[in-house]
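A.B. asks: sequence plus the predicted model coming up.
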Amino acid sequence: MNGDWTTDQVVALAPDPASAKNGKGLATLNKWSNLGKDQQIIWGECQGSGKDPYRTQVDLSEPAFRCSCPSRKFPCKHGLGLLFLMVSESTALTNGTPPDWVADWITSRAKREEKQKQKTSEPEKTVDPEAQAKRAKARFNKVEVGIQELQVWLHDLIRQGLTSVSTESYKFWEQPAARMVDAQAPSLARQLRDIPSVIASGAGWQERLLQKLGKLHLLLEGFQRLDDLPMGLQADIRTQIGWTQNQAELTESENEQGSNHLVQDVWLVMGQQVETEERLRVSRTWLWGQSSDRYALYLQFALGTQPFEHNFMLGTSLEAELAFFESAYPLRVIITNRQSSLSPISILDNLGSETIDLAIASYSRALVKSPWLERFPFTLQQVIPIHKEGKWFIRDRAANLLLMSSRFEHGWTLLALSGGHPVTIFGEWNGNDFYPLSILVGDKLYVA
């Protein structure tokens, strides 16, 4: 049952270090009762501060979690504690018939999976093409008017000079952002609302602001010439404005060369991060295909304490068919067919770039195809994390330095994991700084 699980893999599932620590603290037999297992399901009851113990269950094949505790973290410390206990005290989880509360969960999960399969296999509901075209045209016209107004506003801002906005309040940017929401261009609104953080980013903000406004101008100009651009670039522009791609059509769509966007491969889980935007949690998981030698970004969204549909363990692999979204530089995917569960994988030595210059060159080539890439995957070989003048950098064998993001708070941990020796580090590059997500030490990937 626990042959493929290690303590490091359980730690990788924790939403934060505190949860991992608390989970380890619960991995003692005297805190648990009614422990059991059946195939890939494990369960137990953990005594908390209340009268009744918390009922905890884990489906190891995903993994998926459920617990009766009120925690908003996912997985909670009880789910992690049950996994830690399985690793350290595997004989304590005896084979048996799942109790009713576990059986109900198994049944509900099976029904959801069956419902999802039926949904994907059912023929699409009949849509009135004329009404659909009319709605699409109405939205396009609203977006077009909104973009024309935004272009005028942007030109006025540039004529006044960037220093004129340094003292403006948040309301100055919120007004055009709200207008973009009205124009049904929500992604443009998000970009405008992000600008105050650029102005407050410290020395050199003028250059960063000009770069952001330049990309915004390029996007608006691209929309004016949408029909003259390649299909992939059209898709990028539409996405940056606020249109969403129909995921149901991804498996059927074909690119200009006639081959579809489906890629079957064994995918290595390279890195993942969960961010919270108000009550919405966003999970980003980066995968790398062994045969296809390409990266894929799998996004998931969950409201409040709602669990994500899929959970991934760093350093494991899954055999699956992925469908790439239409783009001039495709990265985002959906999972269309998952053949196997997560399993350990041997890391390939040739994965990644040998120098920072080569990594930047790959980013530049991608940027030529799609100028609005917000995050780009970097795997850097033979690099060392260093601390210099209050900032963290990645140094390669040629002594080149790559600035780490100021949001990254685990520089010392990264240095400790490397032991001061060259290692392989994976993370996200945004054009200005690097955010580490994982580090390869020996043949194991650790959370950065």
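C.D. replies: Perfect, I can see it now.
A.B. asks: from here on, just use CA atoms for contacts and neighbour counts.
C.D. replies: Will do.
A.B. asks: check which residues of stretch 118-131 are buried.
C.D. replies: For stretch 118-131, the buried set under the neighbour-count rule, 16 or more other Cα atoms under 10 Å, is empty.
A.B. asks: from the chain's centre, how far out does that stretch sit?
C.D. replies: Relative to the chain's own centre, stretch 118-131 is displaced by 30 Å; criterion: Cα atoms, centre = their mean, to the nearest Å.
A.B. asks: okay, how far is it across it, tip to tip?
C.D. replies: Stretch 118-131 has an end-to-end distance of 27 Å (Cα to Cα, to the nearest Å).
A.B. asks: check it against this one:
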Amino acid sequence: MTQQEVRWTAEQVLALAPDAVSRKAGSKLGTAGPWSGTGSSREGTVWGLCRGGGGTSYRTVVDTTNTPGASGPAYDCTCPSRKFPCKHALGLLLLWTAGETAVPAGRAPDWAAKWIAGRRGDSRENGQVSAAGSGTVSADPEAARRRAERRAERITVGATELEQRLADLLRSGLAAAEQAGYGLWEETAARMVDAQAPGLAARVRELGAIPGSGPDWPVRLLEECALLHLLDQGWLHRERLPQPLAATVRTRVGLTAPPAGPPVRDHWLVLAQYDTPDPKLTTRRIWLHGTASGRTSLVLSYGAAGRAPDLALPVGLALDAVLSAYPGAGQRRAALGEQFAPPAPTTARPPGMTTTEAAARYGEALRDDPWLESVPVTLDDVIPTPDGTSWQLADADGDTALPLTPTAARPGLWRLVALSGGTPVKVFGECGHRGFTPLTAWPSGEGAAVRL
């Protein structure tokens, strides 16, 4: 059996997704319901027709010649999405992983055969496969440009409609939001999905959970509406923004781009690793710190619901590897490239700062990305101290402190308190407007990192 005949696992397919929204959308399309005319060939081609809105069917074809984790497969779809792979390609590949009963072997239709023949012909002529993973981009850049323009137009229409809905809310009063219930926000979010702006849709859904959620909910709702309005205005006037901030706005709206920063090889200290599960997907966040470059970067890994993501890096070890940053002002996310050796023990620790400096760093980061929830910081010489019904990290040599977030895990908090024993410790975590979330700590003097 050739390598092309070996069907991938769902985890390998989900690892190809450009973002969490695409993974969720692709998972929903990974069943036979919306598909017709599916098939696969021994040469590594998978194809099918996916039923869309308004009776439209999207033609989707994937060349699986390259294995996941190399340069990746190539995709072509008649949908207007700028993401590679789009949700239809992900859904088709997920269906393909189920075996021949879901996607049988067969002869490719003319439209799929023509694309794959042209793509492989170009690849042979050039001596390589496009690293972007999309034959459409290299073969027809004009078509890709037109798709991008159509999607931008749809997002603009959605952002304009959202501005009107926010204005109506403020005009009628925030109390009306509590009376309308969650349905108002879900319907608005659906409109943003139709406009192909998943980032706007996610923020709208978050608004629905605020009314009636506790004391001062109108204040919190107004704050989130203001941030959503700012994002809307950023998109509608993106041509006037500096390029890095415009890239951040595109990312926040839901458009994705491949890593754009120069590859940086370093010994990356694994600062923290934790998972965030939901019904469709498990997202793993891994914080890395370059001991030579001084950069702190975020690597994301994903797994299907109920399964751990493939990438796992033990906290406290160091990794000799290459990272490439994603575009956008203040963006910390990076793609993990070639690894030159397995993670190994190290005595290195990240440099730290005071609680005052940590709060200032978050404030500075908001200038580049006003929608930023938190920033990674390492606190030096802090002591966990009770503060009424909550806890805080207080500077050992000062009179300032950072409150811990309400979501700080209690088992992790008790481990931190036990590690400190009333003495200063070094703590890495995420500092934001809700407080500080501790993730890893080091005892004073010698000692290995403790995952909280």
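C.D. replies: Received, thanks. In this text the structure is predicted, and so the values were computed from the model without any measurement.
A.B. asks: need the longest helix for structure 1.
C.D. replies: helix 129-160 (DSSP state H).
A.B. asks: where in structure 2 does that helix fall?
C.D. replies: Taking TM-score structural alignment as the measure, structure 2 aligns residues 141-172 with helix 129-160 of structure 1.
A.B. asks: how much does that stretch stray from structure 1?
C.D. replies: Compared with structure 1 after the fit, stretch 141-172 of structure 2 shows a mean deviation of 1.2 Å (mean Cα distance after the TM-score superposition for structure 1).
A.B. asks: about what we covered before: right, and the helix or strand after the longest helix of structure 1?
C.D. replies: Using DSSP states H and E, the helix or strand that follows helix 129-160 of structure 1 in sequence is helix 170-182.
A.B. asks: okay, and that next one goes to which residues in structure 2?
C.D. replies: Alignment of helix 170-182 of structure 1 against structure 2: residues 182-194, by TM-score structural alignment.
A.B. asks: post-alignment, the matching stretch versus structure 1, mean distance?
C.D. replies: Using mean Cα distance after the TM-score superposition for structure 1, the mean distance for stretch 182-194 of structure 2 is 0.9 Å.
A.B. asks: and that stretch, which residues are buried?
C.D. replies: Those would be 182, 185, 186, 188, 189, 190, 191, 192, 193, for stretch 182-194 of structure 2 by 16+ other Cα under 10 Å.
A.B. asks: and stretch 132-143 of structure 1, by the same measure?
C.D. replies: 140, 143.
A.B. asks: what sits up against it?
C.D. replies: Residues from elsewhere that reach stretch 132-143 of structure 1 (Cα atoms under 8 Å, 6 or more residues apart in numbering): 180, 183, 184, 185.
A.B. asks: look up the closest residue to the first one, ignoring the ones flanking it.
C.D. replies: Nearest in space to residue 180 of structure 1, with sequence neighbours left out and distances taken as Cα to Cα, 6 or more residues apart in numbering, is residue 189 at 5.4 Å.
A.B. asks: quick one, what contacts the one you found?
C.D. replies: 176, 177, 178, 179, 180, 181 are the contacts of residue 189 of structure 1 under Cα under 8 Å, 6+ apart.
A.B. asks: cutoff 7 Å now
C.D. replies: 177, 178, 180, 181 (Cα atoms under 7 Å, 6 or more residues apart in numbering).
A.B. asks: can you tell me which of these is nearest residue 59 of structure 1?
C.D. replies: Of all those, residue 181 has the smallest distance to residue 59 of structure 1: 40.8 Å, by Cα to Cα.
A.B. asks: tell me how far the closest residue to that closest one other than its chain neighbours lies from residue 178 of structure 1.
C.D. replies: Counting by Cα to Cα, 6+ apart, residue 189 is the residue found nearest to residue 181 of structure 1 once chain neighbours are left out, at 6.2 Å. Going from residue 189 of structure 1 to residue 178 of structure 1 by Cα to Cα gives 7 Å.
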